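**Q** Starting from these lines, generate the structure:
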Amino acid sequence: MEPYVTLNIENKVGYIEFYHPNRNSMPSDILELLAQTIINAGSNDGINVIVLKSGGDRTFCAGASFNEIIAIENEETGFLFFSGFAKVINAMRKCPKLIIGRVQGKSVGGGVGLAAATDYCLATQYAAIKLSELSIGIGPFVIEPAVSRRIGKNAMSQMTIDAETFFSSEFAKEKGLFSEVFETVEELDYAVKTLVNKLASYNPKALAEMKKVMWEGTDDWDRLLNERAKISGTLVLSKFTKKTLKRFR
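**A** Here you go, the predicted structure:
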């Protein structure tokens, strides 16, 4: 199947789904399309609440596209690539609609950032999480503010330092990334639909005001995440990182 980002509206709920055949990894074009789709859904009066999900029944999101990272040859290209994640997170942050995450499987790197940038996140028992960036010579700089905001600086640091370990969905729930964890995808989907149908029936103005309250103190993220993208864009050019990435070619 070809990569895609879709928006389907049902009963005032906007279902945004992204997909890539390589474990739902995120190349630049998909990041750009996802950010724009979130912006469009946020301005659509026919949508009261948004669900963010990925296609397939396995990995939720494998993070950055290694093929594209390997091809980066200068700082400008590196910045542009990593700023793609910044654009998505900021689009989610500034979206006036609540965004509910539906995480059916594992998340790595930027995928953890996407889950953290939702306003409420539900997952299955298979939704382990990993921040692997240090192990390849960079770091989770762009997504760190979103991840730390959800699970705390200590848990973020633990995951970052233990970069080759998948942390369980129960760990993610305990730390606050996931609100509920379900045994099956079917149970997850039932819970998501039940929740968003309730939310869609609430006063949309109250939901929008609540969203502002939930994201207080993040007004500097446009600048901050771009600064972090520059750090990653520089580090990805280092000899260490280039050598390490060759293993994933």
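**Q** From now on I want contacts and neighbour counts done on CA atoms only, so please keep to that.
**A** OK.
**Q** End to end on stretch 14-31, go ahead and measure it.
**A** Stretch 14-31 has an end-to-end distance of 18 Å (C-alpha to C-alpha, to the nearest Å).
**Q** could you measure Val213 against Asp119, distance?
**A** According to C-alpha to C-alpha, Val213 stands 11 Å off from Asp119.
**Q** neighbour count winner among those two?
**A** Asp119 (19 against 10; other C-alpha atoms under 10 Å).
**Q** Please give the structure of this sequence too, so both can be compared:
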Amino acid sequence: MTDPYVSFNIKNKVGYIEFFHPNHNAMPSEVLQKLQHTIVDAETSDAKVLVLKSGGDRTFCAGASFNELIAINNEATGKTFFSGFANVINAMRKSSKLIIGRVQGKAVGGGVGLAAATDYCLATKYASIKLSELSIGIGPFVIEPAVTRKIGVSKMSQMTLNAEAFYTAEWAKTNGLFAEICETTEALDETVTLLAEKLADYNPEALQEMKKVIWKNTDDWDNLLTERAKISGKLVLSDFTKETLKRFK
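**A** Predicted coordinates for the structure are as follows:
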């Protein structure tokens, strides 16, 4: 696989949304837009439950595209760039369908945000997580509400301030991000499929009402995440961040 894509397939009433980028599943704006639209479009599909997954065997998602990050030269472009993950998280939040996360490998930055925005997340033992944004002069402002909602302010702060450290999948499970840990990708796929197909046979009205309960008190996220995107869009133009990003050219 060399070309980025977002795909959607339905099997046994389960809708599988898969994204891929050859650079460790880092997400440029174009892929994020396609992912957002796919989640929104799945609302009118025959799928009863959704699964969010990424292609490849290793990294689940390396976060935002650094190539695009480096190219930002004004606040408006910065806000648009950082709104990418905001739009995906809000699409997941507002979907009436339960979304199961399938995390086969490492998740960094925005990748942690995607995992946190699922309703039930399963992972392999290789799925360590990191919030690295502060180390390059910005912060996980857009994804913070989703992450904090799952693991709490204390653990989110710990990850954010210890920005160069990976936290193990077991740590993520202990602190509420992952519900289950599997030994292999094959075992993960079996567990995800079993759970998703079981849920797809439950009362759809009950599932929709449960989704509302899970996301209670998040109605302000459209505005909140947009404001957070503006903060990051401004910080990415700072001298500190520009100097730091030169290392990645």
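**Q** what's the TM-score for these two chains?
**A** Once superposed, chain against chain, the TM-score is 0.99 (TM-score structural alignment, normalised by the length of structure 1); 248 aligned residues with a C-alpha RMSD of 0.4 Å.
**Q** Pull the contacting residues for the residue lying closest to Asp119 of structure 2 once chain neighbours are set aside.
**A** Spatially, and ignoring its direct neighbours in sequence, Asp119 of structure 2 is nearest to Ile99 (5.3 Å; C-alpha to C-alpha, 6 or more residues apart in numbering). Contacts for Ile99 of structure 2 (C-alpha atoms under 8 Å, 6 or more residues apart in numbering) come out as 49-52, 92, 118-120.
**Q** Val153 of structure 2: helix or strand, and which one exactly?
**A** Using DSSP states H and E, Val153 of structure 2 sits in helix 144-161.
**Q** Just give me the mean distance for whichever helix or strand comes after that helix relative to structure 1.
**A** Under the assignment DSSP H and E, the closest C-terminal helix or strand after helix 144-161 of structure 2 is helix 169-174. Following superposition, helix 169-174 of structure 2 is found to deviate from structure 1 by 0.3 Å on average (mean C-alpha distance after the TM-score superposition for structure 1).
**Q** who touches helix 169-174 of structure 2?
**A** Under C-alpha under 8 Å, 6+ apart, the answer for helix 169-174 of structure 2 is 123-129, 178-181.
**Q** okay, now the closest residue to Pro4 of structure 2 other than its chain neighbours: neighbour count?
**A** Counting by C-alpha to C-alpha, 6+ apart, Pro4 of structure 2 lies nearest to His21, which is 4.4 Å off, once chain neighbours are set aside. If you count neighbours by other C-alpha under 10 Å, His21 of structure 2 ends up with 22.
**Q** residues in contact with His21 of structure 2?
**A** 2-5, 27, 55.
**Q** what's downstream of the longest helix seen in structure 2, the next helix or strand?
**A** Taking DSSP state H as the criterion, structure 2 has its longest helix at helix 75-94. Going down the chain from helix 75-94 of structure 2, the next helix or strand is strand 99-103, by DSSP H and E.
**Q** Most neighbours of all the contacts of helix 169-174 of structure 2, which one?
**A** Busiest of those [other C-alpha under 10 Å] is Ala123, holding 33 neighbours.
**Q** what's the spacing between that one and Gly105 of structure 2?
**A** For Ala123 of structure 2, the distance to Gly105 of structure 2 - C-alpha to C-alpha - is 8 Å.
**Q** picking up where we left off before, any idea how far Val6 of structure 2 is from the residue nearest to Pro4 of structure 2?
**A** As judged by C-alpha to C-alpha, His21 of structure 2 and Val6 of structure 2 stand 9 Å apart.
**Q** Let me have the contacts of helix 169-174 of structure 2 in JSON lines, extended by distance to Trp221 of structure 2 and secondary structure.
**A** Listed next are the contacts of helix 169-174 of structure 2 as JSON lines, based on distance: C-alpha to C-alpha, whole Å; DSSP: H, G, I helix; E, B strand; the rest coil:
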{"residue": "Ala123", "distance to Trp221 of structure 2": "26", "secondary structure": "strand"}
{"residue": "Thr124", "distance to Trp221 of structure 2": "30", "secondary structure": "strand"}
{"residue": "Lys125", "distance to Trp221 of structure 2": "31", "secondary structure": "coil"}
{"residue": "Tyr126", "distance to Trp221 of structure 2": "31", "secondary structure": "coil"}
{"residue": "Ala127", "distance to Trp221 of structure 2": "27", "secondary structure": "coil"}
{"residue": "Ser128", "distance to Trp221 of structure 2": "27", "secondary structure": "coil"}
{"residue": "Ile129", "distance to Trp221 of structure 2": "23", "secondary structure": "strand"}
{"residue": "Phe178", "distance to Trp221 of structure 2": "22", "secondary structure": "coil"}
{"residue": "Ala179", "distance to Trp221 of structure 2": "24", "secondary structure": "coil"}
{"residue": "Glu180", "distance to Trp221 of structure 2": "27", "secondary structure": "strand"}
{"residue": "Ile181", "distance to Trp221 of structure 2": "29", "secondary structure": "strand"}
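**Q** Just put the residues you listed in CSV and tack on distance to Ala86 of structure 2.
**A** Listed next are these as CSV, based on distance: C-alpha to C-alpha, whole Å:
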residue, distance to Ala86 of structure 2
Ala123, 23
Thr124, 26
Lys125, 27
Tyr126, 26
Ala127, 22
Ser128, 22
Ile129, 19
Phe178, 21
Ala179, 23
Glu180, 26
Ile181, 27
